[in-house]
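Q: Structure, please.
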Amino acid sequence: MSIFKTLGLSQAIVDSLTDLGYEQPTEIQKIAIPQILGSKNDLKAFAQTGTGKTAAFSLPILEQIDSDNKNTQAIILSPTRELAIQIANNINEFSTNLKSLKTIAVYGGANIEEQIRPLKRGVQIVVGTPGRTLDLIKRRVLNLESIQWLVLDEADEMLNMGFKEELDNILEKTPKSKQTLLFSATFPKEVEAIARNYMNNPTEVSAGQKNVGADNVEHEFFQVSERNRYPALKRIADVNPDIYSIVFCRTRRETKEVAEKLIEDGYNADALHGDLSQAQRDLVMQKFRNKNLQILVATDVAARGLDVNDLTHVINYKLPDQTENYTHRSGRTGRAGKKGISVAIITSKERNKLKPIERKIKKNFVQKQVPNGKEICEIQLFKLIDKIHDIEVNEKEIKDYLPDIYEKLHELDRDELIKRFVSIEFNSFLSYYQDARDLNNNDAPGGDRKRPGDESLVRFYINQGKMDDLTPARLIGLINECLKKRDVEIGQIEILKSFSFFEIDKDFTKDVLEKMNEAQFNNRSVIVEVTAKPKGRSNKRSSKGFGRKNTSEKRNDDFKPNRKKPVSGGRRRRR
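A: Next comes the predicted model:
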């Protein structure tokens, strides 16, 4: 008997799973499927990314849904278009033997009329992004009267992307009698708040510990100078010839620059960032999923909901501002029982950022030395030898050319032939790394020079801080809500006691001043002003910033708001 059968699933669904090659349920599936089938209680479920959450919530819904009733009975919310499409595809595969059941993915960036038509004909399961789902509800196209299940998948990701307002609206409009299923890889305060406000005495289940890293992922760091960050990335790629990796950068600009450098240097790479059209994004993702690309360079926002199997490495070209984001990044490798490696490239001044991550993931980083030229050449040489040894010879096609080939090479003996064939590709690595310098000497004079601040980012003061319950995640959400954009380049964030600082792409300066000065946060008017960047630092956190104890809030060089002219929309409003 199938193990899935013992979980309470019907033979029709079990047969679909068997045809798809599903043999053993994952830990979260073993826990969640019987719970959802056997109880109408709301459910809070923790499981790392890539542990089979989609099947954990969709299979019990498919088991109970009335496929003869054309009304929408389940809504599944996900943070991105890609994840919504993937979930809908998975459900269609699971329900192959449920002939009357219809599932649709709805998301922004696509023709809404083409999504409205099937909804009017009748769809039992709707998988959507919060923005488009809410739009369809407001248009009264998505009818909520028959909703029995509401699933929040990757709830932490949705909140990090600034979807709180949309989630609140959707949750308020759905029937109170529904069963709410909340699945998340991490449970920050904002996710817990949603559970408190919109769930009724939820049962909590967990496949692993909350907010910790996946067991199959090893965590390594390479300490280099700032100017050696990119050369170190290249050596990490070269010493792993079979690398299949996502390289995470902090900003769109950095993502473009790193990807362009890798392509120019001959690496099989491309970029994924907010400036790409949906068609361009789909093309890049298709190439990466088909493994026509080995390295994808991406921002956190662009990679939301990205689901790719068999990644060997996740490389943090720059560490993220939020510890939870590191957990999401590293969780993209080491899936389905396979081993994965999460790499951080840091400078000596960034080493203290590893400690809070280690506390969160319950694992220690292992320091590795950036490989030298000799190590890389040796690995590449034997990779080439293996390639020659394993190549399949097409006797039929090559035989007509062999006499001429033998004639041209008849003066060369066996040893000489081997040397020459190996040297064809090996010479390029040998010449490149022949006099390669040691990148690990990050404490050498001039090794980590201070550099001018990034002129593409503008620094702002905001009159909200820890006293107002402001966190980096909530600040990013506020920015997204005010600007109505989710791909704005955000730099450093410093949360202090009663005020804070943040950096944003200079192209959005006017929008920030106009929109954020019209906003409120925790029933208090928001005031945002342009301020000078701190002297003597380049894009590094203040010692009073996130993750450090705030000992003083004296307005010194860290705070010099531009008060020469009135700032548009910047006056304090009457309460």
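
Q: For the rest of this, base every contact and every neighbour count on C-alpha atoms.
A: Noted.

Q: Verify the stated contact: Ile504 with Glu489.
A: Yes: under the criterion of C-alpha atoms under 8 Å, Ile504 makes contact with Glu489 at 5.8 Å.

Q: what sits up against stretch 146-166?
A: Residues outside stretch 146-166 that contact it (C-alpha atoms under 8 Å, 6 or more residues apart in numbering): 57, 61, 71-79, 130-131, 134, 174-175, 177-188, 190-191, 301, 304, 473-474, 476-478, 480-481, 486.

Q: Please name the residues that touch Lys256.
A: Ala271, His273, Val297.

Q: One more sequence to fold, the one below, so I can look at both together:
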Amino acid sequence: MSSFKDLGLSENLLGTLLELGYEQPTPIQEIAIPQIINYENDLKAFAQTGTGKTAAFSLPILELIDNESYESQAIILSPTRELAIQIAKNITDFSKNIPGLKTVAVYGGASIEDQIRTIKKGAQIIVGTPGRTVDLINRRVLKLNSIQWLVLDEADEMLNMGFKEELDKILAVTPETKQTLLFSATFPKEVEAIAKHYMKNAMEISAGTKNVGADSVSHEFYLVSDRNRYSALKRIADLNPNIYCIVFCRTRRETKDVADKLIADGYNADALHGDLSQAQRDIVMQKFRNKNLQILVATDVAARGLDVNDLTHVINYKLPDQIESYTHRSGRTGRAGKIGISIAIITAKEKRTLSSIEKIINKKFEQKQVPNGREVCKNQLYSLIDKVHDIEVNEKEIKEYLPDIYEKLEGLSREELIQRFVSLEFNQFLSYYENTQDINEDGSSKGRQPDANFERFYINLGKKDKINATKLIGLINENLKVRNVEIGKIEILNNFSFFEIDKNYLDQTLEGFKRTSYNGRNIIVEQAGSKKGSGKRKKTKRY
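A: Alright, predicted model coming up:
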């Protein structure tokens, strides 16, 4: 393996990397850094989440950038504010010994006036989310006419989140002479289309195989009924006393619900979702990074950009709507040379989706049995004993109390002391799991169990109309004209589709799609059949 010195970096940057504890480049850094420094070709780079992509594109830019000019020379786009903040922080750390070099993060959920003032003072590197970047361009504050490097980080996720229009606007105001660097964990057709349209003579590099899960992550699934999903989550957490994980949910409502239940049941957990202010999100993330939280419950969008190296598990409470997103979820664990486990809690109905994910990541899921109470208690008890065995005794602090303690415990044998200690610490846990039932399913599909919080709708648009989940979400938001409505599961079929909406917005949904069309075709929206597993739809309230 090469050293950072072999990659063409200056002594200034090498000294900074040494200060920050960077010893050896990762495979993507080893390939990308000299490529960007020595060649002006555009670059398509594949690397899994957590493999050091930020350093791979930022270090060569810092090597080449003109720190004496205050013009913006590099624009880095990321799908979420968390990722934008993290990238900007990393670049600030890397450039701390470069005089006059300024990096600014621009993103929604924070004061645009403060960001405008910072940009006007001069910043060579801008890191932004697509929406806020377009806003600043429209306000004629952010000028990209001198841009030499455009980085699209997590390009696949930006497209999944519906940012194609914003990307088009941003790229249109950058000079043709720039070097475009596209980094992505997966390369779906939409990303290839962006590369083909906006990149010239692009080199392609890869640290791994496209669209394949990381080797450091193993994949497991537990098969349960929908009503036992939360119970399975608790048992998985209890089976792993030292768990440090992200639990992924599909909606904000589900995230809140799961986190609230975990907290009420005594777990060290909290939630991260779109309804939190930036200050609240920062507090939750700081607690999680400091390991004051063991379990973070989050949506896909909220969890993008989390840079936490020691996660033991990622748990998919529900599989993502966009199956490519599974790669990003699982990539949160198994980082920085560590081993991680990605778990999916699924119902029989979701086994087909799991098979599709296996094809994308080119790895098989191993089916595990939800543990019974005896297995959970055994793991918890042994973990407790290990902690007692390994605890460092501070005899100086407890010395004065020991004579009285010895006197109170006089007459108890070693065995009796251990039994009483275990009972004191463990009786409540043993009682909870004493009569637990087997909640594993046999794999037979018993029909779809709808979420009671959502109403299911039929729409007469499908794959043949070139509809995907992102476009359908856009149509729903456009026609409902109501902000922050929860959208549940989406199923895109050939000739029609199904989607779920917060049941409180049933009438607004039906009313909103009256006399609407898509590409010249009249849209029909109906309530889907209420009979479980029927697949039929009602003939009432048709528009």
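
Q: Give me the TM-score for these two chains.
A: The TM-score (TM-score structural alignment, normalised by the length of the second structure) is 0.93; 543 aligned residues with a C-alpha RMSD of 2.5 Å.

Q: can you give me the strands in the stretch 51-200 of the second structure?
A: 74-77, 103-106, 125-128, 149-153, 179-184 (DSSP state E, counting those that start in this stretch).

Q: quick one: the fourth one to strand 179-184, angle?
A: So that's strand 149-153 of the second structure. 10 degrees (axes from the mean of the first three to the mean of the last three C-alpha atoms, to 10 degrees).

Q: Average separation of strand 149-153 of the second structure from the aligned part of the first structure, please.
A: For strand 149-153 of the second structure, the mean distance to aligned residues of the first structure following superposition is 0.6 Å (mean C-alpha distance after the TM-score superposition for the first structure).

Q: same deal with the longest one?
A: Relative to the first structure, and after both are superposed, strand 179-184 of the second structure has an average distance of 0.8 Å to its aligned residues, where the measure is mean C-alpha distance after the TM-score superposition for the first structure.

Q: The contacts of Lys256 of the first structure in strands, which ones?
A: Among the contacts of Lys256 of the first structure, the subset assigned to strands under DSSP state E consists of Ala271, Val297.

Q: Using TSV, lay out the contacts of Lys256 of the first structure together with neighbour count and distance to Glu145 of the first structure.
A: Shown next, in TSV, are those (neighbours: other C-alpha atoms under 10 Å; distance: C-alpha to C-alpha, whole Å):
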residue	neighbour count	distance to Glu145 of the first structure
Ala271	26	43
His273	22	38
Val297	27	43
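
Q: Of the contacts of Lys256 of the first structure, just say which sits nearest to Val528 of the first structure.
A: Distance to Val528 of the first structure, by C-alpha to C-alpha, is smallest for His273 among the contacts of Lys256 of the first structure, at 26.9 Å.

Q: right, and Lys120 of the second structure touches Val141 too?
A: Yes: using C-alpha under 8 Å, Lys120 of the second structure makes contact with Val141 at a distance of 7.4 Å.

Q: Which one's more surrounded, those two?
A: Taking other C-alpha atoms under 10 Å, Lys120 of the second structure and Val141 do not tie; Val141 has more neighbours (15 against 12).

Q: and the gap between the more buried one and Ser72 of the second structure?
A: Going from Val141 of the second structure to Ser72 of the second structure by C-alpha to C-alpha, to the nearest Å gives 11 Å.

Q: neighbouring contacts of stretch 376-383 of the first structure?
A: Outside stretch 376-383 of the first structure, the residues that reach it (C-alpha under 8 Å, 6+ apart) are Arg235, Asp238, Val239, Pro241, Val422, Phe426, Phe429, Leu430, Tyr433.
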